[in-house]
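Novice: heads up, no residue letters with this:
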């Protein structure tokens, strides 16, 4: 993370005065080795992994050809612009593309946020692992076929990678990065994202890359805007959003209300309660909002958990989509328009940008459209109670939104109806004079997109649920040490269903992590500790099912089992 990164549990656990706990640093680094195991104490670098990348979703065969993009070592890069490299599109045709990122690092270093852009269009948001003295290395592969029009016809042809790092006498880790694209020619190896990619992708991002192309949002009233225009023959528009949260909001789902902080005369900036959503407006019209998945970076909560398996989404942060086709009636006038992005109750700082995917009518230079309906319903209730440093803080929120509009093109007159629903519940509980903390958050989100016309109806639904539970206990020790006892339960559930004519596609995903452990810490260092992590990942569709279960104890993989099957099983949350 950048300099303000609040890397570890201590920064979001005890919001206490020096009278109740020993002095607590803003950063903690895990030890080079937190066990006597040979895997961590050896001189060989250790490979880190994210079990959420099954061969079912990414090509298992070698690529037909690869395109190197850049190779660079990120040493002291804080407050510097991204590293750039020229990009030339492939000369051969291709049907599928995968972005490949490989990173290595040795020494002492915090986790850092990073991103990859092509001509200001973000392709990947990622974070780094915390290295060891012997070194760590890992790779990330991400499907990027959806950016086909950009990969084949980049306006300027510039790849940019942002990775703010600090190297000095204490923080010695330099991140060595290699980036490439793998291309596949065979139509038989098409992506499961089988929809036709957009004809045009417009970046909704910073114009200049002094500190990256992402927008930095510092509070709930701070919105960032981008001007854009679309071709007159547009018939569909979808906004893809990249988001990550840092500084005082890195653990936003654990934050107490400002009233608790003020009542106890605390100096922390981590307040505003535990509800966040980012929202989008188009020319002043509300277009949708999403509660982000609570990604835990590799230095977060208990860094001993994240070796060698990282937290859900840490290497490939999730993206989010909003269907903007109903708003084409506003946008199809050949004028400049404005998209704004903000964060409800947000505090410093959030990094957000977006890509506007545009589909064009190949048979006409002009489409017409009209907005038919826009509506939203919102309810938020907050129940806070506290006595000194103990307190219970509950938040319940629900938001519903409905949009519809028609587009007349060579495909006929198509009406798009969009329904979004968010249900959010949060409980933050401080006990034992604030030394112990219980956090339970759950977000349910449901999206429906229905397109109707003379040719029939197509229907797409997407349902997601992501609960997280964090329990921490702090025990003061001798010589300004303290012991942290931690546990985590973190999950992502997704269901996707699509019907168009006689074609039906359905898929589901279950990704869960359970972790527990303890740390003895002093000043900025973890002196000792023990940690266990268990992860299960399962993806299935109408053709096959893939599952992987990984168990880790003190940095050693105890088991790693993969199962392949066939057929889509039914499941319920």
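Specialist: That came through fine. None of the values given here were measured: they were computed from a predicted structure.

Novice: switch to C-alpha atoms for all contacts and neighbour counts from now on
Specialist: Will do.

Novice: OK, contacts around the residue nearest in space to the middle of the chain?
Specialist: Among the residues of the chain, the one closest to the centroid is residue 317, at 2.9 Å (CA atoms, centre = their mean). Residues in contact with residue 317 (CA atoms under 8 Å, 6 or more residues apart in numbering) are 124, 125, 126, 242, 244, 295.

Novice: Alongside the first one, take a look at this:
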């Protein structure tokens, strides 16, 4: 019989053991010096090892800035999730804060106690995805977490009554006792001095008549005939509990690796009427039970795990075709996914701008260039022996379209380039499992009005993951293993706007994580000696022409479940 493997077999096994019995025990990590909190109150001294309770999880992400105007709150979710039912609620716009609004903010409060896995869920409004989330794993005494998100982009949808659907698939029985309680509020901020009405799209639409064709999501989209800009957001996640949760460490079956889902290259494509219209690199999110060691995530989740961002596509060059008043076929697919393999959740939404001075906007869609994915790899391994998968992949897309608007001809050119490098290796029986990988996704949208200099909107995203997992048998206890994890993750996004070489604005955001954790598997709870030292850092900087540049930083550190650093600035 094969020795315990971490993914997926051992990852599921270890998670089940922790969920059934709760975390425990102690640390061999160096002691941390408590740091002052932002309020100036000294942070708590951490315990020498994990106990049965720990601090509520925190993220270093910035709070959403809000105007100093009157606001109204509408609660759209107030439910306890203990099954796999979709919870439906009615939404009505706030009577005391009629739109247009200067900002709309979503605030989620969650709590769970007892034994429970991490779970994946979503919140939809009017059939449009507002939030994709994963939940933290609880302590026996219980934890609470908070998520806030700027959802002003959904203001056109929120102007009318809608149906809200919330889902967090959860198992509650004699073993898994944690019921997940969640409330979601929407805060609507009115306009006022220094708080003008937000500039948003004119409409937000879902994909209609959806179905699955194999692993692809297919549906219909019909846009207003006077549309001048079309953006798509696709929430795309590999599901928890299966190998596609760990797609970035997948390997061909010939290697003997425990997640044999082919090469670790994934890409999310959008086709319109059978033609490739958009490409994007998915973010390899790590859920709070991931990488075989939940102690890494009990107090600080991996970047974006509580609010998984969508993939963005500019589909404006295809409006000349779409503006015919007819429904058009849209297909969303995951490139690199083995035939017949599922495990991906795909949820698109579409934001549309219209020409108020014209009923119909016509135009032409130029030729599109798209290279095939160029994936080079080196693979070794068999059975329970050591192996590796080295990968280098690239792809490009370029398309141009012109629309005849009331302000004259507008030409939009979208250029997208993806790259992924990965070095994944493991020793015999996957005792040590190492990954060093990076992903880049760059989109440049050039918008030209007549003969004037085009406006260039550049979006650059990069994700890095560097870590090693250990699962080593102990010589002093039969059937026991030392489980270790050492992982660093960085999520970064940069945006810039230029015209004719002149800088108009820029925004840069990063969220990073580093952590080491260890515990003993296969022994009674009070002998596990679980430890974790985890750190997170988020930064944000903005520059807008005519305004002073701004910057912000937030740092967190937790040792054995207790925060010792929470500092802004």
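Specialist: It's in. Values in this document were obtained by computation on a predicted structure and should not be read as measured data.

Novice: that older thread, pick out the most distant pair among the contacts of residue 317 of structure 1.
Specialist: Pairwise distances across the contacts of residue 317 of structure 1 peak at 14.7 Å for 124 and 295 (criterion: CA to CA).

Novice: Please identify which of those two sits among more neighbours.
Specialist: In terms of neighbours (other CA atoms under 10 Å), residue 124 is the more surrounded of residue 124 of structure 1 and residue 295; the figures are 24 against 21.

Novice: Now which residue in structure 2 aligns to that one?
Specialist: Structural correspondence for residue 124 of structure 1 with respect to structure 2 (TM-score structural alignment): residue 131.

Novice: Superpose on structure 1 and give me the mean offset of whatever helix or strand its match lives in.
Specialist: Element membership for residue 131 of structure 2 (DSSP states H and E) is strand 128-134. Its match in structure 1 and strand 128-134 of structure 2 itself, once the structures are fitted together, sit a mean 0.6 Å apart by mean CA distance after the TM-score superposition for structure 1.

Novice: Read off where the next helix or strand along the chain from that strand ends up in structure 1.
Specialist: Next helix or strand after strand 128-134 of structure 2 toward the C-terminus (DSSP H and E): strand 143-150. Mapped onto structure 1 using TM-score structural alignment, strand 143-150 of structure 2 spans residues 136-143.

Novice: who touches the matching stretch?
Specialist: Contacts for stretch 136-143 of structure 1 (CA under 8 Å, 6+ apart): 45-49, 53, 58, 97-106, 124, 129, 191, 315-316.

Novice: now those: which count as buried?
Specialist: Neighbour counting by 16 or more other CA atoms under 10 Å classes 45-46, 48-49, 53, 58, 97-101, 103-106, 124, 129, 191, 315-316 among these as buried.

Novice: among those residues, which are in strands?
Specialist: Using DSSP state E, the members of these that fall in strands are 46, 97, 98, 99, 100, 101, 103, 104, 105, 124.

Novice: biggest separation within those, which pair?
Specialist: For these, with distances taken as CA to CA, the pair at the greatest spread is 46 and 97 (27.9 Å).

Novice: okay, now the corresponding residue of structure 1 for residue 564 of structure 2: neighbour count?
Specialist: Alignment note (TM-score structural alignment): residue 564 of structure 2 maps to residue 558 of structure 1. Residue 558 of structure 1 has 11 neighbouring residues, counting by other CA under 10 Å.

Novice: which other helices and strands contact the host helix or strand of residue 558 of structure 1?
Specialist: Assigning secondary structure by DSSP H and E places residue 558 of structure 1 in strand 556-565. Contact analysis of strand 556-565 of structure 1 by 3 or more CA pairs under 8 Å, 6 or more residues apart in numbering; DSSP states H and E lists strand 545-553 as its packing neighbours.

Novice: I'd guessed residue 566 of structure 2 sits against residue 554; true?
Specialist: Yes. With contact defined as CA atoms under 8 Å, residue 566 of structure 2 reaches residue 554; the gap is 7.4 Å.

Novice: Compare these two (neighbour count), which wins?
Specialist: residue 566 (22 against 19).

Novice: separation between the more buried one and residue 557 of structure 2?
Specialist: 7 Å (CA to CA, to the nearest Å).

Novice: again, but for residue 408 of structure 2
Specialist: Taken as CA to CA, the span from residue 408 of structure 2 to residue 557 of structure 2 is 54 Å.

Novice: Pull the residues that contact the longest helix anywhere in structure 2.
Specialist: Longest helix in structure 2 by number of residues (criterion: DSSP state H): helix 11-21. With contacts defined as CA under 8 Å, 6+ apart, helix 11-21 of structure 2 is touched by 5, 115-117, 137, 175-176, 241, 289-294, 521, 525.

Novice: likewise stretch 530-540 of structure 1?
Specialist: Contact partners of stretch 530-540 of structure 1, identified using CA under 8 Å, 6+ apart, comprise 34-35, 51-52, 304-306, 309, 507-519, 545-555, 567-569.

Novice: mean shift between that stretch and structure 2?
Specialist: Mean deviation for stretch 530-540 of structure 1: 0.9 Å (mean CA distance after the TM-score superposition for structure 1).

Novice: burial of the closest residue to residue 93 of structure 1 other than its chain neighbours, as a residue count?
Specialist: Nearest in space to residue 93 of structure 1, with sequence neighbours left out and distances taken as CA to CA, 6 or more residues apart in numbering, is residue 185 at 6.8 Å. For residue 185 of structure 1, the neighbour count with other CA under 10 Å is 16.

Novice: Residue 95 of structure 2 too?
Specialist: Residue 95 of structure 2, neighbours per other CA under 10 Å, totals 8.
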